[in-house]
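Q: the sequence and its predicted three-dimensional model are supplied below.
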Amino acid sequence: MADDLTPYRMITDVLCRTFALSEEELRPDASFDELGLDSLALAELAVTVEDETGHRLDGITAGHTLAQAAETVAARLATGMAGTTANTA
């Protein structure tokens, strides 16, 4: 991810590039379901986010909004969470 991109902007850029969505239809309160993304598309989004940030976008469903996804990425970047979510206990 380029240093000057916010997590929200990075996600919207990925959505435009990968899923041919227009910037006009992307808004923070839009759910992935509203945007027509199914579970397979969300998996592809998660892989792309991980490739660009080194952090996984786990737990996002079609009912989540773009703002919620961006908050997840921002929190992981801020805490430096590892790219894996495996339990070590």
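A: That came in fine, so what should we check first?

Q: going forward, measure contacts between C-alpha atoms and count neighbours the same way
A: Fine.

Q: quickly find the element holding the nearest residue to Met81 once chain neighbours are set aside.
A: Counting by CA to CA, 6 or more residues apart in numbering, His55 is the residue found nearest to Met81 once chain neighbours are left out, at 7.0 Å. Using DSSP states H and E, His55 sits within no helix or strand.

Q: what about His55, neighbour count?
A: Each residue near His55 was counted by other CA atoms under 10 Å, and the total is 23.

Q: here comes the other one, which I'd like you to weigh against the first:
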Amino acid sequence: MSPVQTSLRSTLTGKFDVPESEIVPDATLESLGLDSLSLAELALILQEELGVEIQDDEAAARTTVGELTQTLATKYAATPGPTAR
């Protein structure tokens, strides 16, 4: 599992109590029970953990887990860090 997938899954399960079995690529963030406040909090947590900037529309209610994972993976790969990514 990539760092992006690990971070997203651990945040959804640990912080927002989403069952691991529900975190599938076609699930929307809304269907996982995240409201607008939760979406903002999710974006902040992921930004801090991954060192990438997340726009409001990139983590919107109708965004799927797969779409968010792909967006984050692209940004994460393009972000210089202390180790090679």
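A: Yes, it's here. None of these values were measured; they are calculated from a predicted model.

Q: quick one, helices of structure 1?
A: When assigned using DSSP state H, the helices of structure 1 occupy the ranges 7-19, 39-53, 66-79.

Q: can I get the ones you listed in a markdown table including distance to Asp29 of structure 1 and mean neighbour count?
A: Rendered in a markdown table, the data for these read as follows (distance: least, CA to CA, whole Å; neighbours: other CA atoms under 10 Å):
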| stretch | distance to Asp29 of structure 1 | mean neighbour count |
| --- | --- | --- |
| helix 7-19 | 12 | 17 |
| helix 39-53 | 17 | 16 |
| helix 66-79 | 6 | 17 |
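
Q: gap between the residue nearest to Met81 of structure 1 and Ala46 of structure 1?
A: When CA to CA, to the nearest Å is applied, the distance between His55 of structure 1 and Ala46 of structure 1 equals 9 Å.

Q: among the helices of structure 1, which is nearest Ala30 of structure 1?
A: When the helices of structure 1 are ranked by distance to Ala30 of structure 1, counting by CA to CA, first place goes to helix 66-79 at 6.1 Å.

Q: quick one: list the elements packing against that closest one.
A: On a contact count with 3 or more CA pairs under 8 Å, 6 or more residues apart in numbering; DSSP states H and E, helix 66-79 of structure 1 meets helix 7-19.

Q: tell me what the helix it packs on is packed against?
A: With contacts taken as 3+ CA pairs under 8 Å, 6+ apart, helix 7-19 of structure 1 sits against helix 39-53, helix 66-79.

Q: nearest to Pro7 of structure 1, of those?
A: Ranking these by proximity to Pro7 of structure 1 (CA to CA) places helix 66-79 first, at 5.1 Å.

Q: residue in structure 2 paired with the residue nearest to Met81 of structure 1?
A: Aligned against structure 2 by TM-score structural alignment, His55 of structure 1 finds its counterpart in Val52.
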